[in-house]
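> structure, please.
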Amino acid sequence: MMELEALLLPFRFAFMQNAFLISMMVAVPTALLSCFLVLKGWALMGDAVSHAVLPGIVLAYILGIPLIIGAFAAGMTCALATGYLSSNSRVKEDTVMGVVFSGMFGLGIVLYVSVETNAHLDHILFGNMLGVEPHELWTAGIISALVAGVLVLKWRDWLLHSFDPAQAQASGLWVNALHYGLLTALSLTIVATLSAVGLILAIGLLIAPGAIAFLLVRQFRTMLWVAVILNMGAMLLGTYLSFFLDSAPAPTIILILTALFIVAFARRQVLTRRASRLRVRHG
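Model (predicted):
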């Protein structure tokens, strides 16, 4: 009985209950979006947008407007600027993204140190899952439900756009709307994860679940729900273990996702070698 009470101890505290709740909220949209980012090769775009929202947060604080508005505006500015520069220059898109997001991140740091704020930079960069406030739960819940709902309803359109934009356009799909819609979903999802894992670790939630599912399954439909299950399991387990390890939940979650990726990669290597041996024997 004493051991069971010790294992259930994290669920007795309100701050841990809020941490588990926001974990379940943001796990779904980040996992779904990660599948499209992995398939489309937009891993660096997720990194760029997650870093670029910092100046928007600081400017929103200075202007006295909700931080979510500044973060979303900065994220969309980064995404649109990247698209414009890559389309109107000889520089490749990944190079442009590196320049834009590092520049905006640097601007955010300069603005932060030049203005006196009550906001802790560590909480912005790494999240503050154990200090989530009710309004942050509402924000994360509404954004997560909106993004997840749109992705589930339109996943076939985005799948075709990710594989073959030309075929998507020939099929009558509005390619520009799909492109900027995915960027909008990315920016909104990063805003939803701000209070949970912060800017720097958000990229882990936006890439790792899709990458793990990609190694485990072959069908995209299956990849979506496998990524959601793995991401939610990792987030809940990481939050739970952090209580006993006396560590921050966000880095613990990322470490679990990294371990799952290594296991999935090793499994795929073993299956590939086994298949190669069978081909040689029957060849």
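
> contacts and neighbour counts: CA atoms only from here.
Fine.

> test my guess that Ala48 contacts Cys78.
Yes: Ala48 lies in contact with Cys78 (CA atoms under 8 Å); the separation is 7.4 Å.

> overlap in contacts of the two?
Applying CA atoms under 8 Å, 6 or more residues apart in numbering, one finds that Ala48 and Cys78 are jointly contacted by 100-101.

> so what's Ala185 closest to, chain neighbours aside?
Computed as CA to CA, 6 or more residues apart in numbering, the closest residue to Ala185 that is not its neighbour in sequence is Val147, at 6.0 Å.

> please give me the structure for this one as well, since I'd like to look at both together:
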Amino acid sequence: MVLLTYWFMRWALAAGLVAALACGLIGPFVRIRRLAFLAGAVAHSALGGLGAAYHYGFSPEIGALPAAILSALLIGWLDDRAQAEGSRHEDALIGAMWAVGMAIGILFIARTPGYNVELMSYLFGSILTVGPGRLAFMSVGLALIAIVVVLLWRPFVSLCLDPEFARLRGLPVRLLNYLLLVLVAVTVVLLIQVVGLIMVLALVTLPAAVAAHWSRDMKHMVAFATASAGLAILVGLALAVALDWPAGPVIILTCAGLFAISTAVVRLRAL
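Predicted coordinates for the structure are as follows:
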């Protein structure tokens, strides 16, 4: 509790809460819809926009957000084309986008003189440097995600559990899929300050995987995933401060530890 006397810790804990809610809302859909690989491609493609914005003197988020959304839409289009044509090469194309996005970002960063600590925080995370401006940006993004998910809860659940049934019901499956990918992109951008672009995929997927051990109901999975992400961020942040270690990697390792414990408990109960 002594740490709460410092403002930077209060901002960090508030950012952790926002991140946990975003993970809880989107993570279960990513897991059920099997979008983990696509989410990773979106995250790493965002580095291209982030590097370009930094190179030209803008806030990295200004470049990361549109780059992530554009890559999400392009990935959705590639996936649609692959399904329509029966192609088996969509994984290679998405993997190429992953690499190209990172390559573009690295080139822009390399062409920018000097070493910027803030930029490194976007790559590897720096929740302890979150301030009121960054927290406001994250909160607005979370509010948009929450509004869309609440309004389209039933269509999204139908899309994830049985796309063919959703199509037979007359739901715009393609549009819903694009919208879900855009929400994944926004979530990725919100989380990069917490654990960085390099590790953001684990924070989206591991809490949802823990939730899947304990429930198959989507509402319960959202609650479990939010709680799991919140616990991992809180414990990871406390350990990072106590040990003087980087917060992002410690949070991810805590997520992995929770997943390992949950897996072990489930298997022991099955014996």
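
> what does stretch 183-193 of structure 1 correspond to over in structure 2?
Counterpart in structure 2 of stretch 183-193 of structure 1, with TM-score structural alignment as the criterion, is residues 181-191.

> how much does the matching stretch stray from structure 1?
Once fitted to structure 1, stretch 181-191 of structure 2 is off its aligned match by 1.1 Å on average (mean CA distance after the TM-score superposition for structure 1).

> now do stretch 249-266 of structure 2
Stretch 249-266 of structure 2 sits 1.2 Å off on average (mean CA distance after the TM-score superposition for structure 1).

> so the residue nearest to Ala185 of structure 1 is in which element?
Per DSSP states H and E, Val147 of structure 1 falls inside helix 134-153.

> that helix: what's the following helix or strand?
helix 155-163.

> so what does that next one touch, helix or strand wise?
helix 14-40, helix 165-170, helix 175-216 (3 or more CA pairs under 8 Å, 6 or more residues apart in numbering; DSSP states H and E).

> can you pull the buried residues of the shortest one?
Within helix 165-170 of structure 1, the residues scored as buried using 16 or more other CA atoms under 10 Å are 165, 168.

> which residue is nearest the middle of structure 2?
Nearest to the mean C-alpha position of structure 2, by CA atoms, centre = their mean, lies Val188 at 3.6 Å.

> show the contacting residues for the residue lying closest to Ile127 of structure 2 once chain neighbours are set aside.
Distances taken as CA to CA, 6+ apart put Val194 closest to Ile127 of structure 2, at 4.6 Å, once the chain neighbours are dropped. Residues in contact with Val194 of structure 2, defined by CA under 8 Å, 6+ apart, are 15-16, 19, 125-127, 248.

> with neighbour count added, can I get those residues in CSV?
Compiled in CSV, these are given as follows (neighbours: other CA atoms under 10 Å):
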residue, neighbour count
Ala15, 27
Gly16, 26
Ala19, 29
Gly125, 25
Ser126, 22
Ile127, 28
Gly248, 29
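
> closest to Ala67 of structure 2 among those?
Nearest to Ala67 of structure 2 among those, counting by CA to CA, is Gly125 at 18.6 Å.

> corresponding residue for that closest one in structure 1?
So, by TM-score structural alignment, Gly125 of structure 2 is matched to Gly127.

> roughly how far apart are its match and Val147 of structure 1?
20 Å (CA to CA, to the nearest Å).
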